[in-house]
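> when you get a sec, could you give me coordinates for this:
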Amino acid sequence: MRRPAAVVLTLLATSLVVVPTPANAATACDAAAAGFTPVLQLDLPERANYLNTTPPYSLDRTAEIGSNFDRVGYCLELDGQWVWTAMEPFSTDARRIGLPTRPGEIVRQRVGDLDVRSNVPGVTEGTGQAGYLEMWPNQYAKTASAQVANASAASYDADDSPTTPLGYGSFQVSQVGPTRPSTVPAKPVFAINTFTQSSTSLLSLGIGARPTADPDWTFAGNAAQYTQRRLTAYVRTSLVSLTQAPQDRQLIPRDATGRATVPVAGRMTDPRVKSVQLTVTGNGETEVYTSASRDFRFTPRIKAGLHEYTFELKALGRVVARREGIVSGDAYVVQGQSNAEASMYNGAASGEESPYLRSFGSPVSDPSISAADRVWGYATGDVSRQSGSVGQWAIRMGRQLVNKYKVPIALINGAHGGQPISFFQRNDASPDDITTNYGRLRQRLTAAGVIGHLRGVLWYQGESDNDNAAVHVSGFTSLLQDWRSDFGTTPKYYVYQVRTSPCSNSTLTNLREAQREMGDTLGVTVLSTTGLSGHDGCHYAYAGGYRDMGDHTYAVLARDLYGGPSAGVAPPNPLDVTASGSQLTVRLRSNDPLTVQDGVAADFRVDGAAVTVTSVAYQPGKLVLQLSGPPTGATALTYQAHLRAGPWITNAIGTGLLTFTLPIRMDWSDVDVP
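Below is the predicted model:
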């Protein structure tokens, strides 16, 4: 598959300053590290417990360097074996490039422009590769985020997940494929583990992939087999300091013209730098800008569409910064409980992933892990509470929008399973409170630059409110008010009527009827979850469940926001119910044709009368229900739907009739009045 066109941004300067290298910092990597300055050096012990302490570096120049660097490098030496790797910076603070030993010192992201040199067989040398960093003081699990192609959730490798408990530690650099999917295997460049565990535990470390067991050397406990174990961290001093620039893989919301402004700004920090030049290339176009101002600022415009842009800064012919995969498009929020998380229960949605579906941060609930994840990545559908997790129906919805309207889509999911409406409320005294679900999502949206530029918010929650309609409506009304305050009134707000509340109970309908009424009282668009036969009593399989939900949601968004067709899209929604003889007539809000499957009569209940519904027929604009007798004393008609598979009343795209409870009015037109 061809890579999309790139955008290149170049800064030209006239000189380079290299800080002299102390004699005691000499390493086997010196030739490969030409132009870099050693900043940290540590002789790794056999055992260490560095948790909440600074390792005893024999060289520490981080205070001197500060943020004055544009590239980071590492040299690991093990008894004559050595590896050198250099990459774009993942932090602007030199203190963060050493071993992570304190809570919140977590890096889990791709890094670009990876260079690798080594004398160890099996290590792939080269320049301009794609890399992946895992740095944390935490314990971790094999669970993969799916951000790395060809990584495994069954072994410790290039894509593991930090967990809340501290006390093991990982510092790993891996070579990975530049795209997903990719034919490039994910494999370690080097790994240093076990440095925040008990001082009785041997460090686990290695260069390249471990030949047996887990490839990233987790649990190897092999430090004692080496007499030399030395890690040296380097930086390349910078000529300019950037104050504004996009992130790799960032989606920038498009404006009404279908374009977006991407500011690039900074200061020339070396006095011999006299000018900077910005070259923007992408979508088959190249633009060049030049500035001789010490404080420079460029505002190039990019076009929304299925093409990526790369920003490249150069000084004295060298690349000093590079940002890849920038796109412009539309952003959405997905929020709620487990059916908004919508991870894989039965059947995979990985085939819906696309390089033009993006996400930012992670919906993980641990505040320190959440706060550390402030990078753009690819949206994934099958896993939950991981970097890039968006859920199966959301990724299907997004892929349909990408395919039809040729626009990149960002999906940011803040859902958390098994929680009542109170869990999602804003702390009004501190809206960004990261100990709250609302605060974590708000921080992510702000850091992503999309909080004031959302197209829509999609909400699926209510099972854990246990059919308490009053509590649910009060809580959602407050939440919606806060969203409109923080996100604005421009986004469209969508509410899924839950299938059950609580799970596995289809007879209670108070909360579901209250959700249906929100379309009239709160100005939201109500979406249906009936008509989906891939239901297990609470959650959904992909086929017949989340996949179809994604298709139905796509159709509504297409109608509302992209000029798509409207016929047969809205969920069937009743207006009123009248009785005449032994019939009930349910008047509908649209004349969209409906399909009534045999057996749906069992899903209707006539409240207050000892009669049953024996048949249901569709006539234009209405449903006609035949009863077992006159509905004497009847007060209301309820459509409660059912669990799992079964007969449905659906529109042209398969969306089911909304659950409802409506009062029954007598139709006096057929009654003879004396």
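> contacts, neighbours, all on C-alpha from now
Will do.
> residue 626 reaches residue 618, doesn't it?
No. Applying C-alpha atoms under 8 Å, one finds residue 626 not in contact with residue 618, separated by 11.6 Å.
> quick one, which of these two is more surrounded?
Between residue 626 and residue 618, residue 626 has the larger neighbour count (other C-alpha atoms under 10 Å), namely 19 against 16.
> alongside the first, I'd like the structure of this one:
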Amino acid sequence: MFACFVDHTYVRLFILTLLAILCRSLPSQAQVTLDQWPAPLQLYPRDQNSQCSVSITGRASSATITAVSLVVLRNQQRYRYERVPVESNTGRFGFKPVIKAELAEYSFQLFAHRAPVNPAVNGLSSVGDSIRVAVRDSIVCGDVFLIMGQSNAVGGSDPNPYRNEFCRSFGVNRPGTPYNPADTAWCLINTNEGLNSLWGVELQRLIKEQHGIPTAVINGAAPSTTIGEHTMRTEGRPADLTTLYGRLLYRVRKAGVADRVRAMIWRQGEAEAQGNPGAYMQWFPQLYKHWKLDYPNLQKVYHSQLNLLTDPVLGAGELRDFQRRSKQIFPDNQPIATVGLAAYNGVHFGNEGYRQFGRELFRLVARDFYGSTDTSNIESPDIQRIFFRTPARDELVLEFNPGQMMRWQADTTLVNPANGNRSQLALPLFMYTDYPGGEANFIQSATEQGNRIILKLKKPMYAQTLTYLPSYYQDGQLGYFAGPFIQNRRGMRALTFFRVPIAAPLPVATDLQAVAVDTSYVRLSWNQPVDEVEQWLVERADSTDQFRPIATLSGSVLTYDDPRRSPGQATESLRLDALYQYRVRALSRRAEADYSPVVTASLRLVLGLDEHEGVARVYPNPASDEVRIEVPVGWAGAPVRLTLTDATGRVVWRRSERVTGGEPLVLASVKDLPTGAYLLAVEHRQAVLRCRLVVGR
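Below you'll find the model as predicted:
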């Protein structure tokens, strides 16, 4: 019994001694202070290499802590390990592990290491111990996008909300209530932390599923707010929580991403279109300036163009046109139409309309930030210029941005969802000249030609401007505008436009002529001098009938020589005996003329020659006064007969001349001839020489 008692006493003493040593030797969490450490669910913005550095810094306050180590896990698998000594004087330490922008969550575990225990203490020895002092998981690397605007930027309520660990937000957005400065936590979308735009969530879902990049969308929208309220920025305190602008900036700064925001998605203007359109055009440049100041690396602004409202405000059309032209004013702006989105009710949209907007927005974002190759016809078509095609002013050309494949929607059948009643509307009813006092329904037919729509008019017109879709609309059947629309082959609706100038017609070169000069070149000439013509485009086609541009000339130039072989060119541009077709058209920045009639020419100068026929050399050619005709040396001093025929084969004159001695030449006067192309025949006994002769002034 005594031996057993002694044994138990020894065990208890050993355990107590060991606990005392451990408690005295190991640091606690209180002995490590962290300055930089990931927040729960934090997203770090990726860099140009699609990765980011996670900055971790702190200080060990106990002298017993000599080193700190960091274990990084990727999807719960060990990814990286690093151990660093703490600074002897300050106890400071730091890490900068790199993580990738991918569908992976990273975890960080921080350990503190103590110095080895003195072997003389209690007769024990140690190589040092460590303790885990901090853990953070669910960290990702990706992209940050911001949303500002009013109710359509808040954007719908999903009865089956989408949620994913790679789609995140930050802070709380509860418009109409005072902002709590403590609401600065990262969160997953569609949780209780705040409003998540349905179309913003759709954007995040598609980026995650199609490009594998985590995202954070931070929404600063508030219903029924004006652009002036969004622009209000307190000087010296831009993150002022009493302003809409300051609330969003405060959240973005607290998230630590203000200098790495990818894009701003701006959807607003209803408040102004209902009563004060001029305010939008006044305030937006200032708001844009604020964005560039506080989000210095902002790369794009996706600028939504309003749908048609029912409020009778004429200036709403001008407001929408400013939104359309935002790309011309601010090059990084990308306008996107909301007209024609599904489930419209006159101001807002049903969930399908918001999801559709998210999908259409995604294609632009994917092109701009994720290298998507799906780039054809993803933009809303934007009118570039409008001009009369012919001097008769009975055709109009609507030219949209390059690459668009335009579609003119036929008569549209609209169905009233309330009662099922059907009605038909046609596009010509919604095109207006000199709006609002001009005409409508003046279009006879429309032809689609790539990025152009050619409108055949019912009569010649002398209008100055054209407007597509009215400033406002109240439909007797539906109560709001639901079509028809101009769109492209992908169904993207054209941005509405307001009072776009119509350029006057340019002249058509109806008098184009083409004359082959010897075997050297084909000379083109026309006579249509007009001040408005800035350039002439010259095109040529061979036997394939495929016209290709060969020259662009100044508007003051009315001739062009197409050489058989250009200087310095090894191969021939024109082949002997080949028949070529030519046409020209007048161009300016505002308009284009129709093509001239096609003319033909060939460098096959000699027709039907027999063994006694050849080619004469005549110069100058073209000529205006007198020409010299070279003949064989054996003809010196001999009489010759000259016959000149015009392009129709009619004999213009016949003459008998004598070849000069010494240099074998024949001289002939052409000063009384009309300008044009002729065929000259020189006969000597049984031999005939022929050549083309051009007379010009």
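> report the TM-score for the pair.
TM-score of the superposed chains, computed with TM-score structural alignment, normalised by the length of structure 1, equals 0.60; 438 aligned residues with a C-alpha RMSD of 3.1 Å.
> what does residue 355 of structure 2 correspond to in structure 1?
Superposed on structure 1 with TM-score structural alignment, residue 355 of structure 2 falls opposite residue 547.
> burial of its match, as a residue count?
25.
> trace residue 141 of structure 2 over to structure 1, please.
So, by TM-score structural alignment, residue 141 of structure 2 is matched to residue 328.
> next, count neighbours for residue 185 of structure 2.
17.
> ok, now how distant is it from residue 241 of structure 2?
For residue 185 of structure 2, the distance to residue 241 of structure 2 equals 16 Å [C-alpha to C-alpha, to the nearest Å].
> could you do residue 186 of structure 2 as well?
With distances taken as C-alpha to C-alpha, residue 186 of structure 2 is found 19 Å from residue 241 of structure 2.
> what residues are up against residue 359 of structure 1?
Residues in contact with residue 359 of structure 1 (C-alpha atoms under 8 Å, 6 or more residues apart in numbering) are 376-379, 387-390, 410-412.
> and what of residue 300 of structure 2?
Counting by C-alpha under 8 Å, 6+ apart, residue 300 of structure 2 touches 262-264, 332-334.
> that one matches what in structure 1?
By TM-score structural alignment, residue 300 of structure 2 lines up with residue 492.
> quick one: the match of residue 141 of structure 2 is in a strand?
Yes. Remark: residue 328 of structure 1 belongs to a strand, assigned using DSSP: H, G, I helix; E, B strand; the rest coil.
> tally of neighbours for it?
Residue 328 of structure 1 has 30 neighbouring residues, counting by other C-alpha under 10 Å.
> go ahead and confirm it touches residue 257.
No. Between residue 328 of structure 1 and residue 257 there is no contact under C-alpha under 8 Å: 11.6 Å.
> on that earlier part again, including distance to residue 111 of structure 1 and secondary structure, could the contacts of residue 359 of structure 1 go into JSON lines?
Converted to JSON lines, the contacts of residue 359 of structure 1 look like this (distance: C-alpha to C-alpha, whole Å; DSSP: H, G, I helix; E, B strand; the rest coil):
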{"residue": "376", "distance to residue 111 of structure 1": "12", "secondary structure": "strand"}
{"residue": "377", "distance to residue 111 of structure 1": "11", "secondary structure": "strand"}
{"residue": "378", "distance to residue 111 of structure 1": "14", "secondary structure": "strand"}
{"residue": "379", "distance to residue 111 of structure 1": "17", "secondary structure": "coil"}
{"residue": "387", "distance to residue 111 of structure 1": "15", "secondary structure": "coil"}
{"residue": "388", "distance to residue 111 of structure 1": "16", "secondary structure": "coil"}
{"residue": "389", "distance to residue 111 of structure 1": "20", "secondary structure": "strand"}
{"residue": "390", "distance to residue 111 of structure 1": "22", "secondary structure": "coil"}
{"residue": "410", "distance to residue 111 of structure 1": "20", "secondary structure": "strand"}
{"residue": "411", "distance to residue 111 of structure 1": "22", "secondary structure": "strand"}
{"residue": "412", "distance to residue 111 of structure 1": "21", "secondary structure": "strand"}
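> many thanks, we can stop here.
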